[in-house]
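1. How does the following fold in three dimensions:
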Amino acid sequence: MDASLTTSLLLLSLTGGYSFSIVWKASLFRSVREQGHRLYFRAAFYTAVCFVCALFLNFNFSLYSKDFAGSQDGFWVAISSFASSEIGSGKLPILLVESFVIGVFLPHILNLIVNILDEVCKKIARVPKASLFLIKPAIQHNDFECLICNAFELEVPILLTLKSRKIYVGWVMDGPNPSVERRYMKILPLISGVRGESFQRLNFTTFYSDVYNQLIEDGKGEEGFQEFEVVIPLDQVANAHLFDLNTYQRFSE
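-> Alright, predicted model coming up:
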């Protein structure tokens, strides 16, 4: 086989591996925060994965299209026959092209499966647990994103204290997304108020639950809730933590 053709097909296969690494959610969430040699190694790794998948598909086709049942070591005979015929007889270009195709289409199929699992999880627990499972490894070194992830997974509101001493307790509306740099945070407030200037004590002044209950009774639901969403620049946040009102009331008595 011509060396230039082999090189071109290897580059094509690497393109498929790179495509896999930036489309498949489990890899995307990590690759967007990597650069240089780490990103190259990730692309090479998924290129190898796609090539192995191509080998596996071709091997199974070869195994079922030929009769190896008569041999005592039929499986190993099949492997030997496959290796000599597929790679040794000049079929490597086909495998490289197949690995490229797998790298382009397989991550979309995997993402579709994750999305379906997310929808199932939302109906059961209202939380996209499949995506969160993939996201966690990518955000493990970002404390704020981990906090957001925990708020989503545990379905617990978050308390934000701004530099102006304004405080919000509310539900996080945008989940963790390692593929973008978070600069703002959108919440649906449950309570708002201010911290005391001297002892930083929480002083709640506004409670939104009665308004939300009225919106639900009026049939406005989510459309009405959107009018109360608050977008907060992260550079204005002094601190943040999960908040449980019942626990707060118990300790503040």
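2. C-alpha only now, for contacts and for neighbours.
-> Noted.
3. how about the helices of the stretch 51-200 of the chain, start to end?
-> Applying DSSP state H, counting those that start in this stretch to the stretch 51-200 of the chain gives helices spanning 74-86, 92-125, 129-139, 143-154.
4. For the comparison step, fold the sequence that follows:
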Amino acid sequence: MIQVSAIQATPFVHSGLVSLFVFGLVVALALPALLHLLIRTILGVTDRTLKTHAMYTAEPAPALANLQFQSWEYGIPLLVTLSDRKVYVGYPAYISSSFYSQNDGDIHITPLISGYRQEGDLRLVLNTPYDTVLDEITKSPDEKTADQFTISIPVREIVHGHLFDPSLQDIFHKHSAAPIM
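-> Coordinates of the predicted model:
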């Protein structure tokens, strides 16, 4: 008769294989991250540039979304003219996901200046200096921030938008030609 002995099961723990596995895992996870940081450092690419690029390419976006991204990227305010000729100049407060909805798209800006377009020639008239008022309010002890004064503008009401640097306004006026009749 053949005698069968019981074989004891022992847990598979081999310190050499486990160490090799852990080392391989660390290298597999850390090497791409380190390589990414090295290449970014060499090319001078910042987190802000990467985030902006990601926002630009995340999904197809309407032209106003790209304008908001450009304002954020370049640090230049945007100007929007509404259908009632009201004008707002400011920085995007945030770009909401509802902007991509066809029915409920709004842009949200922190205003610097507002005004209107004249009825006849649509010349720009700026008359409300939000930046001055906001500076004064945010310095008060009430702990108010500029974010509390964000304006939500329905995209359907915007007839025109562009980047606008108020400090260059005088230069443009100096070089503007008289209206041709």
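5. TM value for the aligned chains?
-> The TM-score (TM-score structural alignment, normalised by the length of the second structure) is 0.62; 134 aligned residues with a C-alpha RMSD of 3.3 Å.
6. Format the helices of the stretch 51-200 of the first structure as a markdown table; extra columns: distance to Val231 of the first structure and mean neighbour count.
-> Written out in a markdown table, the entries for those read as follows (distance: least, C-alpha to C-alpha, whole Å; neighbours: other C-alpha atoms under 10 Å):
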| stretch | distance to Val231 of the first structure | mean neighbour count |
| --- | --- | --- |
| helix 74-86 | 58 | 15 |
| helix 92-125 | 24 | 18 |
| helix 129-139 | 22 | 19 |
| helix 143-154 | 15 | 18 |
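7. which stretch among those helices comes nearest Tyr208 of the first structure?
-> helix 143-154 (19.2 Å; C-alpha to C-alpha).
8. Kindly name the residues of the second structure that line up with the closest one.
-> When helix 143-154 of the first structure is aligned against the second structure using TM-score structural alignment, it corresponds to residues 63-74.
9. Run through who's touching that stretch.
-> The contact list for stretch 63-74 of the second structure, computed with C-alpha atoms under 8 Å, 6 or more residues apart in numbering, reads 48-49, 52, 55-56, 76-78, 91-92, 95, 99, 161-163.
10. Of these, which is the most crowded?
-> Neighbour tally across these (other C-alpha atoms under 10 Å): the maximum, 26 neighbours, falls on Pro77.
11. these two touch, right, that one and Phe164?
-> Yes: at 5.5 Å, Pro77 of the second structure and Phe164 qualify as touching, with contact defined as C-alpha atoms under 8 Å.
12. mind listing the strands for the stretch 151-253 of the first structure?
-> 158-162, 166-172, 184-195, 202-207, 230-233, 237-242 (DSSP state E, counting those that start in this stretch).
13. Redo those as a markdown table? Include distance to Leu63 of the first structure.
-> Rendered in a markdown table, the data for these read as follows (distance: least, C-alpha to C-alpha, whole Å):
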| stretch | distance to Leu63 of the first structure |
| --- | --- |
| strand 158-162 | 56 |
| strand 166-172 | 52 |
| strand 184-195 | 54 |
| strand 202-207 | 68 |
| strand 230-233 | 59 |
| strand 237-242 | 56 |
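14. out of those strands, which comes closest to Phe29 of the first structure?
-> In terms of C-alpha to C-alpha, the element of the strands of the stretch 151-253 of the first structure nearest to Phe29 of the first structure is strand 184-195, at 18.9 Å.
15. which residues sit against stretch 31-49 of the first structure?
-> By C-alpha under 8 Å, 6+ apart, stretch 31-49 of the first structure touches 13-22, 99-100, 103, 178-179.
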